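Trainee: just need the structure, nothing else, for what follows:
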Amino acid sequence: MPGLGPVLQQGRQLLTAALIARLRAAGCVFAEDEARLLLAAARSDADLEAYVRRREGGEPLEVILGWAEFCGLRVGVEPGVFVPRQRTALLVDLAVAGLPSGPDRRPVVLDLCCGTGAMGLAVAARVPCRLLAADLDPVAVGCARRNLADLGEVFEGDLFAPVPRALLGRIDVVLANAPYVPTGEVGLMPPEAHEHEPRVALDGGSDGLDVHRRIAADAPGWLAPGGRLLIEVAEPQVDEALDLFEAADLEARVHRDQDRDAVAVVGTRRTR
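Mentor: Now for the predicted structure:
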């Protein structure tokens, strides 16, 4: 009589194959990876079926799991909060590469439009810093506070408005993954984005740069001399983003990462 091991293994393989087929039919590009993660998360057959139905309905995988992988970290994700994208890791890499360091220098970092707080969390994991984060959405603020507990301060309000005034002219890096999808293109995004993520985290106005204009206009007053503002944009927005940084008297540079399909614009406060 054969042992149970091969029988159980065959049954699991059949279950996995069926699950992959359902996810593919639902339009999941990385069905194999998603099947593995859902199987690992489910504690019962009922859990697994509920998870798969939610995914088939377009709910983001990260919301179903309750976390997203970002820069090698597990970041808590909750319903109604923007899910961190892998392309945004470029901003983290650029921020860390230019941060001042040393025993007598604890840089100040602000994660603006922070969502889950993923960028701030990733920076703080790599460089000791004073970390602040801010978002307009109270749901995002609650999520970020849980992710950044004991690591930083999270403020609720519109852009720089809730940041302590004592930090004017003292911030070394502002990272802003502000919404940059043009209003007319939000409906063209995958359903898991435009149906399940807050529109305020996606819609950047007619050309996608409304929020960036406000950030660039106010950032120089908050940045320390030589401090930097980092934003993420789409390729067609690069020239306009450069112009608005220069209009704010920020020395602007473009950084591209083809592997991540990411474009970042970095503006440095001039020291003169």
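Trainee: switch to C-alpha atoms for all contacts and neighbour counts from now on
Mentor: OK.
Trainee: give me the nearest residue to D137, chain neighbours excluded.
Mentor: E156 (7.1 Å; Cα to Cα, 6 or more residues apart in numbering).
Trainee: I figured that neighbour hits L132, correct?
Mentor: No: counting by Cα atoms under 8 Å, E156 does not reach L132; the two are 11.2 Å apart.
Trainee: list the contacts for F160?
Mentor: With contact taken as Cα atoms under 8 Å, 6 or more residues apart in numbering, F160 is in contact with 112, 134, 218.
Trainee: can you flag the buried ones in those?
Mentor: Listed as buried from the contacts of F160 are 112, 134; burial here means 16 or more other Cα atoms under 10 Å.
Trainee: okay, the contacts of F160 in CSV with secondary structure and distance to V92 next?
Mentor: As requested, those are exported to CSV (DSSP: H, G, I helix; E, B strand; the rest coil; distance: Cα to Cα, whole Å):
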residue, secondary structure, distance to V92
L112, strand, 13
A134, strand, 16
D218, helix, 21
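Trainee: R256 should be in a strand, yeah?
Mentor: Yes: per DSSP: H, G, I helix; E, B strand; the rest coil, R256 lies within a strand segment.
Trainee: would you map the helices across the stretch 101-250 of the chain?
Mentor: Listed in chain order, the helices of the stretch 101-250 of the chain (DSSP state H, counting those that start in this stretch) span 118-126, 138-147, 191-194, 210-222, 238-247.
Trainee: list the buried residues for the longest one?
Mentor: Using 16+ other Cα under 10 Å as the test for burial, helix 210-222 gives 210-213, 215-216, 219-220, 222.
Trainee: this one as well, want them side by side:
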Amino acid sequence: MAFMTRGSDVVAALRAAGCVFAEDEAQLLIGASNHPEQLNRMVDQRLSGLPLEHIVGWAEFCGTRMSVEPGVFVPRRRTEFLVRVAAMIAKPGAVVVDLCCGSGAIGAALNDRLESCDLHAADIDPVAVQCARRNVEPRGGAVYQGDLYAALPHGLRGKVDVLLANAPYVPTKSIAMMPQEARLHEPRAALDGGADGLEVQRRVVLGAPRWLAPGGSLVIETSGQQAPETARLLDGAGLLGDVASDESLGATVVTGSPRSR
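Mentor: Next comes the predicted model:
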């Protein structure tokens, strides 16, 4: 490909490749490049299907640029609803755990809304953990690597005020129908929720009561179709499930809180 020196060239190339927001993407790529050779490489990456966020190194989430790198799940705009729901529950200084944290954007965004919290995040993927540290540690938080609760310090047991979970919830057979950007460039472990999409959610819900503080809540993202079953899982764990949705974002969140005695 010849070097692109004009924004119109970048727009044309992106549009020809089927990018719906070619103008916006071109502006971001041009702004992130330091010289024509770098811009050309970045455009080639985008044309090959690499997510824009992986190319420029960040994703806008809840009004803030969060670091993202290749091989890490890109935070979705719909997940901003999970942060909004959690912000209505959490108080400044709350002990917050972002489980299956990916880039750590959810916990970081909630911390920003609260102005401060005792933030902890965990993921099984070492690449995600490395990325999350760039978003969480500057906010005074800590990131751990491991499988769900096994990653967390034992000192957090029974002390978590708000447990955030955007666990994978795509049924295995549905992954083949996802956009190429996700299927090919995001870790399968961040997408695959097992046969019914709820395998990881079950483990999150089952372990939650041992980690929540008295009065603490689990806030978990799911799909509209899966929400009734997610709420039943919470009920089985002794938590009262409350389903909330935002149609404009296509987002559904289930909150599990202690039952009143």
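Trainee: what's the TM-score here?
Mentor: With the length set by TM-score structural alignment, normalised by the length of the second structure, the two chains reach a TM-score of 0.94; 256 aligned residues with a Cα RMSD of 1.4 Å.
Trainee: follow-up on the earlier one: tell me which of the helices of the stretch 101-250 of the first structure lies nearest to R24 of the first structure.
Mentor: Shortest separation from R24 of the first structure across the helices of the stretch 101-250 of the first structure is recorded for helix 191-194, at 14.9 Å, computed as Cα to Cα.
Trainee: which bit of the second structure covers the closest one?
Mentor: Counting by TM-score structural alignment, helix 191-194 of the first structure pairs with residues 180-183 of the second structure.
Trainee: and that stretch, what's buried?
Mentor: Under the neighbour-count rule (16+ other Cα under 10 Å), stretch 180-183 of the second structure has A182 buried.
Trainee: could you redo the helices of the stretch 101-250 of the first structure as a markdown table and give each row distance to L94 of the first structure?
Mentor: What follows is the helices of the stretch 101-250 of the first structure, written out as a markdown table (distance: least, Cα to Cα, whole Å):
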| stretch | distance to L94 of the first structure |
| --- | --- |
| helix 118-126 | 10 |
| helix 138-147 | 21 |
| helix 191-194 | 26 |
| helix 210-222 | 17 |
| helix 238-247 | 17 |
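Trainee: ok, which of these comes nearest A42 of the first structure?
Mentor: Once Cα to Cα is applied to these, the stretch that comes out nearest is helix 191-194, at 20.8 Å.
Trainee: packing partners of that closest one?
Mentor: In this structure, helix 191-194 of the first structure makes packing contacts with no helix or strand, judged by 3 or more Cα pairs under 8 Å, 6 or more residues apart in numbering; DSSP states H and E.
Trainee: quick one: it to the second structure mean distance?
Mentor: Once the two structures are superposed, the average separation between helix 191-194 of the first structure and the matching residues of the second structure is 0.7 Å (mean Cα distance after the TM-score superposition for the first structure).
Trainee: ok, now stretch 219-227 of the first structure?
Mentor: Superposed on the second structure, stretch 219-227 of the first structure shows a mean distance of 1.1 Å to its aligned residues (mean Cα distance after the TM-score superposition for the first structure).
Trainee: what's the first-to-last distance across that stretch?
Mentor: The first and final residues of stretch 219-227 of the first structure sit 10 Å from each other (Cα to Cα, to the nearest Å).
Trainee: report the aligned residue range of the first structure for stretch 221-236 of the second structure.
Mentor: Counting by TM-score structural alignment, stretch 221-236 of the second structure corresponds to residues 232-247.
Trainee: again but with stretch 68-80 of the second structure, I slipped
Mentor: Counting by TM-score structural alignment, stretch 68-80 of the second structure lines up with residues 77-89 of the first structure.
Trainee: report the buried residues of that stretch.
Mentor: Applying a neighbour-count criterion of 16+ other Cα under 10 Å, the buried positions in stretch 77-89 of the first structure are 77-84, 87-89.
Trainee: same question for stretch 151-158 of the second structure.
Mentor: Along stretch 151-158 of the second structure, these residues count as buried under the neighbour rule (16+ other Cα under 10 Å): 151-152, 156.
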